[in-house]
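Undergrad: Output the structure for:
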Amino acid sequence: MTAPDLHLMGDLRMGDRLLCPGLDLHCAAGAWTVLLGPSGVGKSSLARLVASLPCPAYLTGGITADDGASLAGRVTLMAQTDQLLPWADALENVTLGARLRGARPDRGRALDLLRRVGLDGHANRRPATLSGGQRQRLALARTLMEDRPVVVLDEPFSALDAATRATMQDLAAEVLTGCTVILITHDPLEAARMATRAWLLDPAGAAPLDLPVTPAPRRLSDPATLAAQASLYRRLMAADDAA
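TA: Take a look at the predicted model:
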């Protein structure tokens, strides 16, 4: 399946409450679009809407792909909670999607992804025996296993230490090459490193954010990355104060 451009348009509402007005977000095919903003502005709601999952919020203008086709079956979402099946082992969790579709899981690929997220030798362990960071990496492996053209990542690296976070960012960028990715994060450095384009969402709407011209993922030590981090942090703090 070819990755499409996405267009998110309209007011984001939850009942009578306006969360974020006047959205006009273009998510380029094969690129990483990053959404930042204060809690409660509707970022996770947008994630669920893109994934066509039940959500109390709605977008008045809708979400469309440039090829005119439905997004159903073309999106995978990694939510903030790991949503692992507690009675299934790590390998069974990674291959859940294929098994739900009645397909034969690619066991070799699943084991390789477990290795690459640092869970080699953990295939038979259940989620309750894993740390929070290990569980999040297991959820990441399951997301990467899905091989969908549109991928929504909602705080996918939040439970990881700084070094592991950077390694998992690099892995995700590699595996998701060519995918249309929407990354939701509260981390300005993560946005500065991973985004092709970034938006700040707040109760007044969405504003584009300045990023380095170098391709992502950018080096953590690059002065342009660090300068962008500082700029994004200032914008995020101002949005928090205004929320």
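
Undergrad: only C-alpha atoms for contact and neighbour calcs from this point on.
TA: Noted.

Undergrad: can you tell me which helix in the chain is longest?
TA: helix 223-242 (DSSP state H).

Undergrad: Could you list the buried residues of it?
TA: A224, T225, L226, A228, Q229, S231, L232, Y233, R235, L236, A239 (16 or more other Cα atoms under 10 Å).

Undergrad: ranges for the helices of this protein?
TA: Counting by DSSP H, the helices of the chain are 43-50, 90-94, 96-100, 107-116, 132-145, 162-175, 188-194, 223-242.

Undergrad: To check against the first, give me the structure of this:
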Amino acid sequence: MTKIRVENVSKVFGKKVAQAQDLVKQGKSKSEILKMTGATVGVYDASFEVEEGEIFVIMGLSGSGKSTLVRLLNRLIEPTAGQIYINGDDVSKMNKQQLREVRRTSVNMVFQNFGLFPHQTILKNTEYGLKVRGVPKEERKIKAEKALENAGLLDFKDQYPKQLSGGMQQRVGLARALANDSEIVLMDEAFSALDPLIRKEMQDELIELQQNMKKTIIFITHDLNEALRIGDRIAIMKDGKIIQIGTGEDILTHPADDYVRSFIEDIDRSKVLTAENIMVRPVTVNPEHDGPKVALQRMKEEQVSLVLAMSKTRELLGYITADDALRCAKEGQQKLLPCVQKEMNTVPHDLLLEEVLPIISDSPTPVAVMKDGKLAGVLIRGIVIEALAKETSEVASNE
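TA: The predicted model follows:
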């Protein structure tokens, strides 16, 4: 289900708006338009959709328009042109009362400073948004305690912010934001003021809390590593325009232009690419149906020394080497099932390449890649090494 739909949204600050928009169409830069018209292009012709339960990251350098764009979504900034839909309702056409209701019930915004009230307990801080919305006392207590439990902070509910570490205070702020029952959470550089260790912990907290609470989150950042770590999809902005939208893997493997390419050149792809990105089609036999001669013939055709044993429902049963197949043939076996070796390393399809490396380096056989309990592909040591070598050569060629 689409929670947010943005269609051709623009925001120009200042006068001569129409002239500024025409200059954008002509390919003039943001600074050129400012000199020629005195107007600043905040966002130009942005279009995208965000699905329910998705973490959608908008990233770019300072001045790219990312913070302006997120404020357009709930009309903290009024759009110059375009439509914004939340749950199918056109936010850009709402009156003040309708907009206030959307902000109160559907959309919650989180800024860099979570701003806990020092004179209130952790529980009262977490309840605050629910209290403003008029949620009954007992109900908001239950919801706040649940949010604190999800964040691992329930035992601290009666303490005050000054009694908690900085990182724990940030977790309280995050729990409060996610406890507010808003379907959509807008987070503008929420972790950028934190030191690196706490920042990573907060990213982990957000991912874990999201698994439990399934919010729809728009997350603004200037840090590509952060975007790749938490984002289901990423939109990269430059001078008010969206340059590319895609998954982390999409952006790393198929950058849209030189600007995006410059963003990703220093990224360690082993921390982003998954087993699914580098797996190859497995050579398989069905040992419940095929005999040893079929296995040997398949090995000969594919020029491999083993095949994977797979049921007709794509369940992995093990593997069979050429020696196994020859032994089966000499024993007069009509089916391969008695000769299947079942001990084989497997990895989930979304396991990061950096986590795959130690597994495949110690594995005597290729590693099977599994998705939803079914065989999806196979990892071969040489191909994994080739993928890393390719990255190294790309980095060297860019230096």
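
Undergrad: Just the closest of the buried residues of helix 223-242 of the first structure to M9 of the first structure, please.
TA: The nearest member of these to M9 of the first structure, counting by Cα to Cα, is A239 at 21.0 Å.

Undergrad: show me what contacts the spatially most central residue of the first structure?
TA: Taking Cα atoms, centre = their mean, the centroid of the first structure lies closest to L153, which sits 1.4 Å from it. With contact taken as Cα atoms under 8 Å, 6 or more residues apart in numbering, L153 of the first structure is in contact with A47, L77, M78, A79, V181, I182, L183, I184.

Undergrad: What's the match for it in the second structure?
TA: Matched by TM-score structural alignment, L153 of the first structure corresponds to M187 in the second structure.

Undergrad: where's its match relative to I55 of the second structure, distance?
TA: Distance of M187 of the second structure to I55 of the second structure, computed by Cα to Cα, to the nearest Å: 10 Å.

Undergrad: try G88 of the second structure
TA: Applying Cα to Cα, the value for G88 of the second structure to I55 of the second structure is 19 Å.

Undergrad: Same drill for the two, tell me which one is more crowded.
TA: More crowded of G88 of the second structure and I55, by other Cα atoms under 10 Å: I55, with 25 against 11.

Undergrad: Hmm, the more buried one is touching A235, no?
TA: No: with contact defined as Cα atoms under 8 Å, I55 of the second structure does not reach A235; the gap is 11.2 Å.

Undergrad: which residues do M187 and I55 of the second structure both contact?
TA: With Cα under 8 Å, 6+ apart, M187 of the second structure and I55 have common neighbours I217, I218, F219.

Undergrad: Which ones among those map onto strands?
TA: Secondary structure assignment (DSSP state E) places I217, I218, F219 from those within strands.

Undergrad: Looking at the residues you listed, which is nearest I320 of the second structure?
TA: Using Cα to Cα, those come closest to I320 of the second structure at I217, 46.4 Å.

Undergrad: tell me the contacts of that closest one?
TA: I217 of the second structure touches G53, E54, I55, F56, I184, V185, L186, M187, counting by Cα under 8 Å, 6+ apart.

Undergrad: And it, how close does it get to G115 of the second structure?
TA: Taken as Cα to Cα, the span from I217 of the second structure to G115 of the second structure is 20 Å.

Undergrad: And I245 of the second structure, by the same measure?
TA: Distance from I245 of the second structure to G115 of the second structure, by Cα to Cα: 32 Å.

Undergrad: residue range for the longest strand anywhere in the first structure in the second structure?
TA: When the first structure is parsed with DSSP E, its longest strand is strand 17-27. On the second structure, the counterpart of strand 17-27 of the first structure by TM-score structural alignment is residues 40-50.

Undergrad: Check stretch 40-49 of the first structure too.
TA: Residue span in the second structure matched to stretch 40-49 of the first structure, by TM-score structural alignment: 63-72.

Undergrad: Correct me if wrong: L138 of the first structure contacts A90.
TA: Yes: proximity of L138 of the first structure to A90 meets the contact threshold set by Cα under 8 Å, at 6.9 Å.

Undergrad: To which residue of the first structure is L209 of the second structure aligned?
TA: Match for L209 of the second structure (TM-score structural alignment): A172.

Undergrad: How many residues are close by the closest residue to V75 of the first structure other than its chain neighbours?
TA: In space, and not counting its chain neighbours, V75 of the first structure is closest to V150: 4.7 Å by Cα to Cα, 6 or more residues apart in numbering. Counted with other Cα under 10 Å, the neighbours of V150 of the first structure add up to 27.
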